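Enquirer: Coordinates for the following, if possible.
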Amino acid sequence: MEFDFVVVGAGSAGCPVARRLSDAGRYSVCLIEAGPRDTNPWIHIPVGYFRTMNNPRSDWRYYTQPDPGINGRAIPWPRGRVMGGSSSINGLLYVRGQPQDYDHWRQLGNTGWAWDDVLPYFKRAENWGGDTPDPENLRGHKGPLAVNPTRLSRDIVDHWVEAAVNAGYKRNPDYNGSDQEGVGYFQLTQKAGQRCSSAKAYITPVRGKRDNLEVITDAQAEKLLIENRVARGVIVRRKGESMTIRARREVILSAGAIGSPQLLMLSGVGDGEALAKHGITSVSHVPGVGRNLQDHLQARPVYKTTLSTINVETNSLFKKAMIALEYAAKRTGPMTMAASLGTGFLKTDERLETPDIQFHIQPFSASAPADGPHKFSAFTASVLQLRPESTGHLELKSADPMAHPDIHPNYLATDLDQQTIVKGIQVARKIAGHSPLKDVVTEEYAPGREIAFDDYDGTLDWARNTAVTIYHPTGTCKMGSDEMAVVDERLRVRGIGGLRVADASIMPQIISGNTNAPCIMIGEKVSDMILEDAVA
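Expert: Predicted coordinates for the structure are as follows:
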């Protein structure tokens, strides 16, 4: 099997890459996905992430190593293993980040990645269905990715938004517009009450209709085929058999912030000394592979309330049946709910130029997703630090492609990160103390009144004991020109010809928000680079 381009990973970035290369009409493209086709109906039902996360048919089910920053806990890191990748199992939240994020990438030496450079690709991807004012023409309306306002609201989220405004924070109807700061409702990758994953947006409309696009599922990449320091293809395992898929022009890795560096290391691209410990011959010494790992860590204050929440709306089989009937008949109701409804991009210090914390307001609460909602009515005011200083790393456990790598997040490793998570929890408590929210809150369930508002050590320790990922690993094949960079500004891997990486791993610094939209932008942008270089 031989194609012009081979794309490894049909996720948030890989699907746009494959589609745009196929659109050109001049080249043959093969898109390889380790997981199955996206036929599971729970993938397409927005609330289905409760069923697809921790499901081995759709989730890689990674776990971190015990992490000192969260008091030695090891926590799950779900990542999509299915057509659409993590965009098929995520919370559907569409956030571009701050323009300053991308200007900072440019300031680090990455020409072509400033906000003005990437905005056209956000717009090209997007089909925005909202009616908020857009005087600066920042939103896209003709792209394949459906982005819409939430179809669901809840009184408790309305109360939180009003309380935040009364606490001194501004209302913002479009955080993807000219200014991210403020509170409001999330925008979703959803259309007519169904998920719009990158696979559904980019691949489903053309799959089986083009001779120049081949999609192969259930095919796990084991190793890159590298000859004379040039990538010539990928060795994959499918149905228990090894097969080689060759690339005449380029291989593009879009296997995610864990999968892409792992595949590079298995192929001899990484820190030569570390690879030798596993008997892997170094092809190119690139010590930054697997380093610079960043993630958003969320603390989850929970408040009991007199208002109805999902906890009590789903506490009987009859109620669940009625919710299912509403969704079947109208594509409305709780089954259209994203992972969160309300959001806020806020500052912990007014001297900051841009927000440094983000809220995810959820009209439900649970000790853990697998445990189901609490028996009492409550909501969660999840808060995270947008730009953590702490960086971790991942490393091979063995040379076995089926073995998950060891993941070391290194959460809360700096004073700033510790201070910001404490301040974020304090902001959550401050908002809960304002009307109309305080009038319907009966108890702070967590952290709880045992920890005083100004108890810094107690608050930080609570965060260390309870905080979890919000599923945004990035940075492990970072873009740049320093000695720890893995790819250049055109996402070409150092020291290896015919090979690029295009996914969340190339981010030199994590963006200020959820990472799905930027990954799709990366896929859109690199496809233009590849096509430009192909005719150069």
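Enquirer: Going by C-alpha atoms from here, please, whenever you check contacts or count neighbours.
Expert: Fine.
Enquirer: for the longest strand that the chain contains, which positions count as buried?
Expert: Taking DSSP state E as the assignment, the strand of the chain that covers the most residues is strand 241-253. Neighbour-count burial for strand 241-253 flags 244-247, 249-253 (criterion: 16 or more other C-alpha atoms under 10 Å).
Enquirer: For it, name the packing helices and strands.
Expert: Counting contacts by 3 or more C-alpha pairs under 8 Å, 6 or more residues apart in numbering; DSSP states H and E, strand 241-253 packs against strand 2-8, strand 230-238, strand 499-501.
Enquirer: Would you mind saying which of the ones you listed lies nearest Ala146?
Expert: Minimum separation from Ala146 across the helices and strands packed on strand 241-253 (C-alpha to C-alpha) falls at strand 2-8, 23.2 Å.
Enquirer: starting at the chain centroid, how far to the longest strand of the chain?
Expert: Counting by C-alpha atoms, centre = their mean, to the nearest Å, strand 241-253 is centred 26 Å from the centre of its parent chain.
Enquirer: the inter-axis angle of it versus strand 2-8?
Expert: Angle, strand 241-253 to strand 2-8, by axes from the mean of the first three to the mean of the last three C-alpha atoms, to 10 degrees: 80 degrees.
Enquirer: Now do strand 241-253 against strand 230-238, angle only.
Expert: With the same axes, to 10 degrees applied, the angle from strand 241-253 to strand 230-238 works out at 130 degrees.
Enquirer: I have a second one here; can you model it like the first so I can compare?
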Amino acid sequence: MTADMTAEMEFDYVIVGGGSGGATLAARLSEDRKVSVCLLEAGGDGKDMLIRLPIGAALMVPGHPVPMNNWAFETIPQEELAARRGYQPRGKALGGSSAINAMIYTRGNPKDYDHWARLGCTGWAWEDVLPYFRKSEDNSRGADDYHGEGGPLQVTDPQSPRPISRDFVAAAEAVGIPANGDFNGPVQEGAGLFQLTQFHDRRRGERCSAAAAFLHPVMTRANLEVITHALGRRVLFDGRTACGVEFSRRGQIRRVKARREVILCAGALQSPQLLMLSGIGNAHQLRAHGIDVVQNLPEVGLNLQDHIDTVLGYEVNTTNLFGIGLKGGARLLKALRRWRREGRGMAASNFAEAGAFLSVGDGAEGWPDVQMHFVVGRLINHARTIRPGYGVTLHTCLLRPKSRGWVRLGTADPSDAPMIDPGFLEAGEDADLLLAAVKRGREIMAAPPMAQHVIKDHDCAHVTSDADLMAVLREKSDTIYHPVGTCRMGGDDASVLDPQLRVRGVEGLRVVDASAMPQIVSGNTNAPVIMMAEKAADMIRQARLGG
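Expert: Below you'll find the model as predicted:
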């Protein structure tokens, strides 16, 4: 469907943001031909080669010299991280961050969702959400009690994992971490290779972003309008009812009406920004920016949670991975040809091929508090710093940090980035837990068979004490790209959303993305956001039918 941009458009549902939540929701809502759906996305169509090619993430994530499919945000200086500004890459295209991420398919832990229910999020316990995980999935291993088959999202094992990734798993076993062939099965704890959101059909080896899975195949539906390069500016209200969205496109400001609902899916950093620009948030802060207050909701933008992550690099004695050397260019060209032909080989890699879930604290049994990502290349400063040679990187992150941050308006201009403060390590127990986790990771890297590969420890060779290691952590830690919680849902009046994802105090407005999470999940966040959108589609459908 192609809208007449010179006329005022009107649809039943207007969705702002075409990321994992928005792409999934637009596709599911438009299955009902009795309703019309408009999706606004600030970026492009999410179909370019850099997105389809898994190793294209290495060019998109850094965000420089020119951001490609990436908002490339920065945080304010982090006091506990040597006053450094953190980096917050977020996807800017249909598919959102699923268009630029490492394609890892993990759901978190069942206890995460049972905890959501205890926090007042009725209907979000594990038994409630598992059917939606299974519904979305087309797992190459087939269907079972935990996995689905035939859904839009293709999930598969790594196409051609590097041998050193399997050595990482063996080294983890050597220090007492059990092998785990399925982090989304009956047990999360252990070490293994990640499953990936990657095509295993005729498009084998290509990235399966949320847009590629859900949205691109249905773009020709007559009741679905997708408008790219459209930046949401604010939600429009008739009294206290959301009735449309104002957006800018190619230098012009437009409006689109919503007969039933406006749904924000702009992510944990930009959905609260949009709410505040629309007059929903802390009334005092909004008035300071000259914004008329529609609803005073002080928690909008608060409760920001992210997985703080320490990145340690090692030089290794194998060149069968990503690196810069005399043979690197020729090897890459060969890998690209194989990927185009077979969908396999190094170009099909997601970089973070292996990982582990484990506990180093005193938490509940079966609820790991640490995740590791093993990357088959040397990753420095989010791939923004390049060094010659061949190496690997170990990421170690806290799964349930106590620290909380915030998102606020920097200005009242919708085209300006929000102010972001993750508050990393502001809770002292986070620093203690991260130190213990990194020490555990160093044990893995020193164990056979990893020890036989390591030539040089780039970051910790000088470390002789916990104080030395803690200083390294403050210099080498940042996000692992999982911000959530800034429009949290809950059963209490202070929450931004109710358990139906409706914004409190107004009508006709929901938020469906990671910002709605009351507490961060114990794993990567892409699959949980897709699940949330699947569930939200049913909620919205039931509301329309009066259920």
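Enquirer: if we can go back for a sec, which residue numbers in structure 2 does the longest strand of structure 1 align to?
Expert: Aligned by TM-score structural alignment, strand 241-253 of structure 1 falls on residues 252-264 of structure 2.
Enquirer: what about that stretch, how far off from structure 1?
Expert: Stretch 252-264 of structure 2, aligned to structure 1 and superposed, deviates on average by 0.5 Å (mean C-alpha distance after the TM-score superposition for structure 1).
Enquirer: Count residues in the vicinity of the aligned residue in structure 1 for Cys38 of structure 2, would you?
Expert: Aligning on TM-score structural alignment places Cys38 of structure 2 opposite Cys30 in structure 1. When neighbours are defined as other C-alpha atoms under 10 Å, Cys30 of structure 1 has 25 of them.
Enquirer: In three-state terms, label Cys30 of structure 1 for me.
Expert: Put simply, Cys30 of structure 1 is strand when judged by DSSP: H, G, I helix; E, B strand; the rest coil.
Enquirer: quick one, what contacts it?
Expert: Counting by C-alpha atoms under 8 Å, 6 or more residues apart in numbering, Cys30 of structure 1 touches 3, 5-7, 18, 213-216.
Enquirer: List the members of those that persist in structure 2.
Expert: By both residues aligned by TM-score structural alignment, their matches' C-alpha atoms under 8 Å, these still in contact after alignment to structure 2 are 3, 5-7, 18, 213-216.
Enquirer: can you name the two of those residues that are farthest apart?
Expert: Spatial extent of these (C-alpha to C-alpha) is set by the pair Phe5 and Ile216 at 13.5 Å.
Enquirer: Of the two, which one has the most company?
Expert: Ranked by neighbour count (other C-alpha under 10 Å), Phe5 of structure 1 and Ile216 place Phe5 first, with 28 against 19.
Enquirer: What is the equivalent residue in structure 2 for the more buried one?
Expert: Residue pairing (TM-score structural alignment): Phe5 of structure 1 is matched to Tyr13 of structure 2.
Enquirer: still on that earlier bit, could you identify the helix or strand that succeeds the longest strand of structure 1?
Expert: Counting by DSSP states H and E, the next helix or strand C-terminal to strand 241-253 of structure 1 is helix 256-266.
Enquirer: all helices in structure 2, in order from the N-terminus.
Expert: Assigned by DSSP state H, structure 2 shows helices spanning 20-29, 49-52, 57-60, 110-118, 126-136, 163-174, 210, 271-277, 283-288, 328-342, 428-445, 466-476, 526-544.
Enquirer: With mean neighbour count as new columns, can the ones you listed be given to me in TSV?
Expert: Formatted as TSV, the helices of structure 2 follow (neighbours: other C-alpha atoms under 10 Å):
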stretch	mean neighbour count
helix 20-29	29
helix 49-52	20
helix 57-60	21
helix 110-118	20
helix 126-136	19
helix 163-174	21
helix 210	31
helix 271-277	27
helix 283-288	15
helix 328-342	15
helix 428-445	19
helix 466-476	17
helix 526-544	21
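Enquirer: Thr241 of structure 2 is nearest to which of those?
Expert: For Thr241 of structure 2, the closest of the helices of structure 2 is helix 271-277, at 13.5 Å, according to C-alpha to C-alpha.
Enquirer: quick one: contacts of that closest one?
Expert: Residues outside helix 271-277 of structure 2 that contact it (C-alpha under 8 Å, 6+ apart) are 232-235, 264-265, 281-282, 286, 291, 300-301, 407-409, 412, 414, 418, 486-487, 511, 515.
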